[in-house]
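Chemist: quick one, what's the 3D model for this:
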Amino acid sequence: MKSRLTLLSPRALTVGAVCFTVFAWASAFVSIRSAGAAYSPGALALGRLLTASLVLGALLLIRREGLPPRGARRGILVSGLVWFCGYTVALNWGERLVDAGTASLLVNTGPILMALLAARLLGEALPPQLLAGMGVSFVGAVVVGLSMSGGGSTSWLGVVLCLLAAVAYATGVVAQKPALSFGTPLQITAYSCLTGAAACLPFAGRLAAEVPEAPLSATLNLLYLGVVPTALAFITWSYALARMPAGKLGSTTYAVPAVVVLLSWAFLGEVPAWLTLLGGVLCLAGVGVARHRPRSATRVAA
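Modeler: Below you'll find the predicted structure:
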């Protein structure tokens, strides 16, 4: 029994890391929507990153992991500035103008750009099933977006901000991938988060002014964003990214919109229409297509 668990553990851990990341990031869209009513975009980003930095710093001390190697520092800098800071501020701002489900769908067009950037800059392959899965999931994202914006309440500025967040997300992942060849997932995540928090320090005054005025629920959502979707989920993401191609891993986040629709239905009272559910099913189907490996390819790999 022990030997079987040992043989299965690397794949099981990777799959578990991906699943945890997907559900944690999906919950972040709902929490941002809730906390954003009391906190401005920059203040919310700073509070989230400071909370995550405290958790990650404690883990660094417990595991006695020091400074990242020199080869990882450029990736950490780019990832921290573009992904942790830029993405977080843009998404927080965008979610003040569009609902959580639409925001998640717009952001999750990022894996398409991610796969293209990874192919161009990292030399990763673009297998046919990955391209087909992206196409199916993108159609699903469009279907859900149409169903949720049919009422005319979607702000064009919110759409642009969410698309900018998608670009920052894709760029940050591609920059982070080479850094994982030099440092551990915890190191890369912790120092990227610290870099992002430092870049958000100009919002410290707004955060200090808004904390006393914010309701307890908004502050709890801010703390949750720092601990679970940032500190823990970025570690599990980095763990999986070190063991999977960036393009293929990015395709799994197409499952996020389907989860966001269900969570926003349960916690925000946003009841999805049948067209929304159809789009969510297409998003999940695209993930399955992207991750499918033909039997012949599996035998050759074995």
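Chemist: from here on, just use CA atoms for contacts and neighbour counts.
Modeler: Noted.
Chemist: can you show me the helices along the stretch 101-250 of the chain?
Modeler: Applying DSSP state H, counting those that start in this stretch to the stretch 101-250 of the chain gives helices spanning 110-121, 128-148, 156-179, 185-199, 204-210, 216-225, 233-241, 246-252.
Chemist: list the buried ones in the second one?
Modeler: This means helix 128-148. Neighbour-count burial for helix 128-148, counted by 16 or more other Cα atoms under 10 Å, picks out 129-131, 133-145, 147-148.
Chemist: and the longest helix belonging to the chain, which residues are buried?
Modeler: If each helix of the chain is counted by residues according to DSSP state H, the longest one is helix 2-35. Under the neighbour-count criterion of 16+ other Cα under 10 Å, helix 2-35 has 14, 17-35 buried.
Chemist: excluding sequence neighbours, find me the nearest residue to Gly110.
Modeler: Distances taken as Cα to Cα, 6 or more residues apart in numbering place Ala166 nearest to Gly110, at 4.5 Å, with adjacent residues excluded.
Chemist: before we compare anything, build this one as well:
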Amino acid sequence: MTSQTADTRPPFVWIALPIVYVVWGSTYLGIHFVVQTMPPMTSAGIRFVIAAVLLAVVLVIKSGPGVLRVPWRRLGTTALVGVLLLTGGNGMVGVAEQHMSSGLAALLVASVPLWLVVFRWGTGDRPPVSTVAGVLVGFGGLALLTLTRGGGSGSPLGVGIILAAALSWSIGSFLSARMPMPANPFTASVYEMAAGGIALLALGFGRGEDLRLSEVSRTSWIALAYLIVFGSLVAFTSYVWLLGNAPISLVGTYAYVNPAVAVLLGVAFAGEHATWMILLGGLVIILGVGLVVSTERRPRTAVTAPTGTPPPPRGRRRSPRGSRSTPEPPPRRTGVR
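Modeler: Here you go, the predicted model:
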């Protein structure tokens, strides 16, 4: 028997998996504290630019400057994916969390794997009936949370922004598996974070965001540092390592554990209220995503690391050279959350 079993997996699996569960789930709470005294787009731009520089330095020290060399065409597509994932996706989460609870935001973002199945269907890739059933269940929960705004835990504006963010993240995840990208996932992440961060800074300054350092609280600084180091670097590297050392069905469970972690942390540390509507709608979404993930990943026995920054999982996986793709079920991270 050649497949991995629980007793033959590297011990680090049981360290890396909780890191991905907790850290990525906690990024919504981190964003909540950052945007209390820092403008959302500017702070997110600072986060990703710094994370890109730190990751680039680590890669150069480990592998030499050649590791960052990427053909112009792939550099352009990587930048596009970075803007969709991190500017339109992650950056908008910060804007939305000014108008809603972090737990509700996480639950609505959990719909990303469902959107990826819809996009697959639109390109002629017909998923199995059980996957379609999971999508219908998940969208039922999404509709419940959207129409009720989580029982009053968010404004219509916040709900609209977070849904647009989830859609942007889904498009970026979908395209990243179908466009020429750097072969090294860490190199791709450097350029995705750099492009997304620069675009966020440009949008922040363009919309008149004013970062007054004297008014930024200590809590916001700590939360921003946490997002840079743990959300964008530690959890991401743990995720990529897991993809090469653990069954994909096990790794994919983060897609429906993260929202639960986000809700619990929001209640425990941000004084948020887990209304019955949030609990019910969130449970329905998580059940739908769980059905999609378990159904789609069941037959697979090997994986390669996706590129980008911790996002919800891809609709397809790139080959080692990044120029072609083979079918893969949805749900990355959030690459970087």
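Chemist: could you dump the helices of the stretch 101-250 of structure 1 to a markdown table with distance to Glu65 of structure 1?
Modeler: Below are the helices of the stretch 101-250 of structure 1 laid out as a markdown table (distance: least, Cα to Cα, whole Å):
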| stretch | distance to Glu65 of structure 1 |
| --- | --- |
| helix 110-121 | 28 |
| helix 128-148 | 36 |
| helix 156-179 | 16 |
| helix 185-199 | 7 |
| helix 204-210 | 28 |
| helix 216-225 | 24 |
| helix 233-241 | 14 |
| helix 246-252 | 25 |
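Chemist: mind checking these for the one nearest to Gly57 of structure 1?
Modeler: Across the helices of the stretch 101-250 of structure 1, Gly57 of structure 1 has its closest neighbour in helix 185-199 (6.7 Å, Cα to Cα).
Chemist: average distance between the closest one and structure 2?
Modeler: Comparison of helix 185-199 of structure 1 with structure 2 after fitting gives an average deviation of 1.3 Å (mean Cα distance after the TM-score superposition for structure 1).
Chemist: in structure 2, what stretch matches that helix?
Modeler: Aligning helix 185-199 of structure 1 against structure 2 (TM-score structural alignment) gives residues 185-199.
Chemist: with stretch 216-228 of structure 1 instead?
Modeler: Taken onto structure 2 by TM-score structural alignment, stretch 216-228 of structure 1 occupies residues 218-230 there.
Chemist: and the matching stretch, what's buried?
Modeler: 220-221, 223-230.
Chemist: report the distance from that stretch to the chain centre.
Modeler: 18 Å (Cα atoms, centre = their mean, to the nearest Å).
Chemist: can you list contacts of stretch 279-291 of structure 1?
Modeler: Residues outside stretch 279-291 of structure 1 that contact it (Cα atoms under 8 Å, 6 or more residues apart in numbering) are 129-144, 248, 251-255, 257-258, 261.
Chemist: how far does it sit from the chain's center?
Modeler: Its chain's C-alpha centre and that of stretch 279-291 of structure 1 lie 17 Å apart, by Cα atoms, centre = their mean.
Chemist: same question for stretch 279-297 of structure 1.
Modeler: The chain centroid and the centroid of stretch 279-297 of structure 1 are separated by 19 Å under Cα atoms, centre = their mean.
Chemist: if we can go back for a sec, go ahead and confirm the residue nearest to Gly110 of structure 1 touches Leu106.
Modeler: Yes: using Cα atoms under 8 Å, Ala166 of structure 1 is in contact with Leu106, at 7.2 Å.
Chemist: which one of these two has more residues nearby?
Modeler: Comparing Ala166 of structure 1 with Leu106 by other Cα atoms under 10 Å, the one with more neighbours is Ala166, at 28 against 23.
Chemist: same for whichever strand or helix holds Ala51 of structure 2, what does it pack against?
Modeler: Using DSSP states H and E, the element containing Ala51 of structure 2 is helix 40-63. In this structure, helix 40-63 of structure 2 packs against helix 91-96, helix 185-206, helix 218-226, with contacts taken as 3 or more Cα pairs under 8 Å, 6 or more residues apart in numbering; DSSP states H and E.
Chemist: hmm, try it at 7 Å
Modeler: Counting by 3 or more Cα pairs under 7 Å, 6 or more residues apart in numbering; DSSP states H and E, the packing neighbours recorded for helix 40-63 of structure 2 are helix 91-96, helix 185-206.
Chemist: between the ones you listed, which one is nearest to Ser153 of structure 2?
Modeler: Within the helices and strands packed on helix 40-63 of structure 2, the stretch nearest Ser153 of structure 2 is helix 91-96; the backing value is 11.9 Å (Cα to Cα).
Chemist: read off where the closest one ends up in structure 1.
Modeler: Counting by TM-score structural alignment, helix 91-96 of structure 2 falls onto residues 89-94 of structure 1.
Chemist: contacts for the matching stretch?
Modeler: 32, 36, 41-42, 45, 158-159, 161-162, 164-165 (Cα atoms under 7 Å, 6 or more residues apart in numbering).
Chemist: repeat the analysis, applying 6 Å as the threshold.
Modeler: With contacts defined as Cα atoms under 6 Å, 6 or more residues apart in numbering, stretch 89-94 of structure 1 is touched by 41-42, 45, 158, 161-162, 165.
Chemist: next one: stretch 32-52 of structure 2
Modeler: Contact with stretch 32-52 of structure 2 is made by 91, 94-95, 190, 193-194, 197, 200-201, 204, 209, 216, 220, 223, 228, as judged by Cα under 6 Å, 6+ apart.
Chemist: who touches the counterpart of Thr77 of structure 2 in structure 1 in this structure?
Modeler: Aligned counterpart of Thr77 of structure 2 in structure 1: Gly75 (TM-score structural alignment). Contacts for Gly75 of structure 1 were tallied using Cα under 6 Å, 6+ apart; they are 175-176, 179.
Chemist: in terms of helices and strands, where is Gly75 of structure 1?
Modeler: Per DSSP H and E, Gly75 of structure 1 falls inside helix 73-78.
Chemist: run a quick neighbour tally on the residue nearest to Met100 of structure 2 when sequence neighbours are not counted.
Modeler: Of all residues not flanking Met100 of structure 2 in the chain, Gly154 sits nearest, at 3.8 Å (Cα to Cα, 6+ apart). When neighbours are defined as other Cα under 10 Å, Gly154 of structure 2 has 23 of them.
Chemist: that concludes my questions; thank you for your assistance.
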